[in-house]
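Student: structure of the sequence below:
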Amino acid sequence: MKHAYVFPGQGSQFPGMGKNLYDSNPKAKELFEKANEILGFRISDVMFTGTEEDLKQTKVTQPAVFLHSVIAFLCAEPAAKPDMVAGHSLGEFSALVANGTLTFEDALRLVFIRATAMQKACELQPSTMAAVLALDDAKVEEICAAVSAETGEVVVAANYNCPGQLVISGSVKGIEVACERMKAAGAKRALVLPVGGAFHSPLMSPAKEELKAAIDKTTFSVPTCPVYQNVVAKAVNDPAEIKQNLIDQLTGAVRWTQSVQAMVADGATTFTEVGPGKVLQGLVVKIQKDAVVNGIN
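Tutor: Got it, this is the predicted structure:
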C-alpha cells in the first residue's frame, strides 16, 4: 500500500490561485516572495488578482501552476511523505521538488526558461491541440500517422490522459484534417482546444536546445523516491536519466494513463493531487477505478 503524490500541469490555473496559502501561512508567503525575486516580477500579484486572460500566457501559467503546487506541498501539515511521485507535463518539475531531485529555486528557474522557450516556439508557426474522446488509442495514432504522411503536416498523439481521452497536437491545418477523420472514425468528439501551440510535438523542437542548456547547468540530486516520468511511464531514480527525460518531454508524449498504471502495478493505492484543480484526481479514477484519491490545494 503505497502513497503516490501527483502534480497538475498547464490548464489547472484559476484567478486567485494561491492567495489563501499566502495569507494564512508565513512559510508560503516567504516562498512566494522568493519566487517574485527569482522571476524579476511579482507573479504572486498576477496569480492573486490577475484575470483568466493574464494567467493564460504560457510564461505566466507554467510558473504559476508550479508555485501553487510546490508551495502547497512544502507547507502541507503533517508533512507529505510520498512513496512515488509523478506530474502531468509541467507538473513533472513540481514532482521533482517533492522527491528532492531539484531545489525549489532551481526548478522555478527551469520552469520559467521552459515556459518562455515554449512561448517563442508557439509564435514560430500557427499550431494547436485537440481533444479526442471515445476513440481507441491505436486508432488515434493511426489517423495521426496517415494525416502526417498524406499532407506533410505535423500531427501526433500528445497526451494519453485516460482510456478514451487522448489529446493530439500539431499544425493548425493538420489538426483540422485529423479532427474530421477522428469524427468519421467514430470519435464522440474531436474538439480543438484553446491553447497557443502544439505542445509535446516536434513543433516544440526550437525550445529544446534552450531547455537542455539550462538543465545541463543545473544540479539534479538522487531522489528520495522514484518519479514516474511522462515519456517513459516508469519509475526513474537516476539523475542523468531524469534530465534526459525532461528534455525529451518537450517534443514527446505525456503517457499519463501508462504512468498511473505503472504506479498501481508498483503498489500505489492512494493518489494525492497537490496544486490547483482536481483534473488528475478525475483521470486517476478513470484509469484505476478502486484507487483512493484526494487533494491538497
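Student: use CA for all of it now, contacts and neighbours both
Tutor: Noted.
Student: quick check: next helix or strand after the host helix or strand of Leu110?
Tutor: Here Leu110, judged by DSSP states H and E, is contained in helix 104-124. Counting by DSSP H and E, the next helix or strand C-terminal to helix 104-124 is strand 127-133.
Student: not counting its own residues, what contacts that following strand?
Tutor: Applying C-alpha atoms under 8 Å, 6 or more residues apart in numbering, the contact partners of strand 127-133 are 164-172, 175, 179, 182, 187-199.
Student: for the comparison step, fold the sequence that follows:
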Amino acid sequence: MVAWLFPGQGSQYVGMMQGLVERFPQARQRLQEAEELLGYQLGRICFEGPEELLRQTRYTQPALFVHSAIVAELVREHLQRDAVAGHSLGEYSALYAAGVLEFADALRLVALRGELMFAAGQQLPGAMAAVIGMPAQEVERLCAELAQELGRVLVVANYNSPEQVVISGEVEAVQQALERLRAAGARSVIPLPVSGAFHSPLMEPAREQLAQAIRETAFRRAQVPIYSNALAEPLTEPDAIQRALIAQLTAPVRWLQILQRMYAGGVRSFYELGPGRVLQGLVKRTLTGVTIAGIDTAEDVERVRAQSVVQ
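Tutor: Next comes the predicted model:
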C-alpha cells in the first residue's frame, strides 16, 4: 500500500515551485488562480524570497499548500494512493489530494489559517522548540511541571518521531524549558523560527474564526482515508474530518502515531509530495523495511510519470 504525505511549515525554501511552474502549463494555471484568489504575487515570494518574507506564516502556508496541490495534480494519474496525511498545514493539502476539498476552498481556509495564526501569535506571543533524544513521556512530565511552576502555557505540540518532539508555549516558559531539558539529558534542544506557539492553547484566539469558516465550507467524503493530526486515526466522513480539523489548531500533531498506524494498516511505500525532505527523514527515523521518496521538483514529477507506478 502507498501513502501520500504532505509537509508543513519549515519545509519552504526560496525557489520552491519555480521549476514546476516553468515546466507544466497546468502548474502555471494553478498558481495564477491562487494569486487571483489571494490578491498578491505568491509566485514572486516563492521564487525570489527573501527568506524572511517566505517564513512569515501568512505567506508560508499558502505557498506550501499550492506547491503540494500542484504536485498532487501532476502525479495523480501516475501514482497509486491508498491513504494520505499531512503534517499540520499539510493536512489541508492532504484533504485536497483526497478529494475532500476543492482547490479554491482549501486555499481560502489555508490563507485564513495563516492570517489567524499570525494574529494569534501577535496577540499571545509564543515560541516553539524541537527536543531530540529524550522520551516523549519525560518531555511531557517536565513541561507539565514547569508550566505549573510558572503559571504559563507549555505543552508538547508535535510527536514527530521516536527521537523528536516539539514543545510550544509562552516565550518565557519555552526559554526556561530549553535549559531544563538540556540539564535533564536531552541530546539537543533547538528553538524554531516560528511566529507563534502553534498547536497549543495560545492558538485559541484563532480557533473559533477558523472553526466557523471550516463549518461553512463544503467537505466531501474522502476518496481514500486521511489520517488525522489530532486523532492519528483514518477518517473518510466529512463531519468527522471537519471536527478533527477544527481540533488540530490547538491540539498536538500525532505524526509518529500516524506513521505507526499507517504501517500497521499495511502501508509500505511513503511519498512526500511538496517542498523539502522533512517528512522523508521522519519516516526513516520511525519505520524500517519501507520505501521512501520525495516529489518536489519538475524532475521528480517527470521521474514518477516515466515510471507510472499506478497499480
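Student: picking that back up, out of the contacts of strand 127-133 of structure 1, which end up buried?
Tutor: 165-172, 175, 179, 182, 187, 189-192, 195-199 (16 or more other C-alpha atoms under 10 Å).
Student: among those, which lie within helices?
Tutor: Mapping those onto helices (DSSP state H) picks out 172, 175, 179, 182.
Student: name all residues that make contact with the last one.
Tutor: For Met182 of structure 1, the set of contacting residues under the criterion of C-alpha under 8 Å, 6+ apart consists of 132, 135, 140, 143, 190.
Student: show me the two of those that sit farthest apart.
Tutor: Maximum pairwise distance in these, criterion C-alpha to C-alpha, is 12.4 Å, between Ile143 and Ala190.
Student: which of the ones in helices among the buried ones among the contacts of strand 127-133 of structure 1 sits closest to Ala207 of structure 1?
Tutor: Nearest member of these to Ala207 of structure 1, counting by C-alpha to C-alpha, is Val172, at 18.9 Å.
Student: what are the ranges of the strands in the stretch 51-200 of structure 2?
Tutor: Secondary structure of the stretch 51-200 of structure 2 by DSSP state E, counting those that start in this stretch: the strands cover 83-86, 126-132, 154-161, 164-170, 188-191.
Student: out of those strands, flag the one nearest Glu216 of structure 2.
Tutor: When those are compared (using C-alpha to C-alpha), the closest one is strand 83-86, at 21.9 Å.
Student: what do we get in structure 2 for Ala80 of structure 1?
Tutor: Structural alignment (TM-score structural alignment) places Ala80 of structure 1 against Leu79 in structure 2.
Student: hang on, that match packs against Glu302?
Tutor: No: contact criterion C-alpha atoms under 8 Å: Leu79 of structure 2 and Glu302 do not qualify, at 11.8 Å.
Student: who has more neighbours out of these two?
Tutor: Neighbour totals were compared for Leu79 of structure 2 and Glu302, and Leu79 leads with 18 against 15 (other C-alpha atoms under 10 Å).
Student: and that one, how far from Ser88 of structure 2?
Tutor: For Leu79 of structure 2, the distance to Ser88 of structure 2 equals 23 Å [C-alpha to C-alpha, to the nearest Å].
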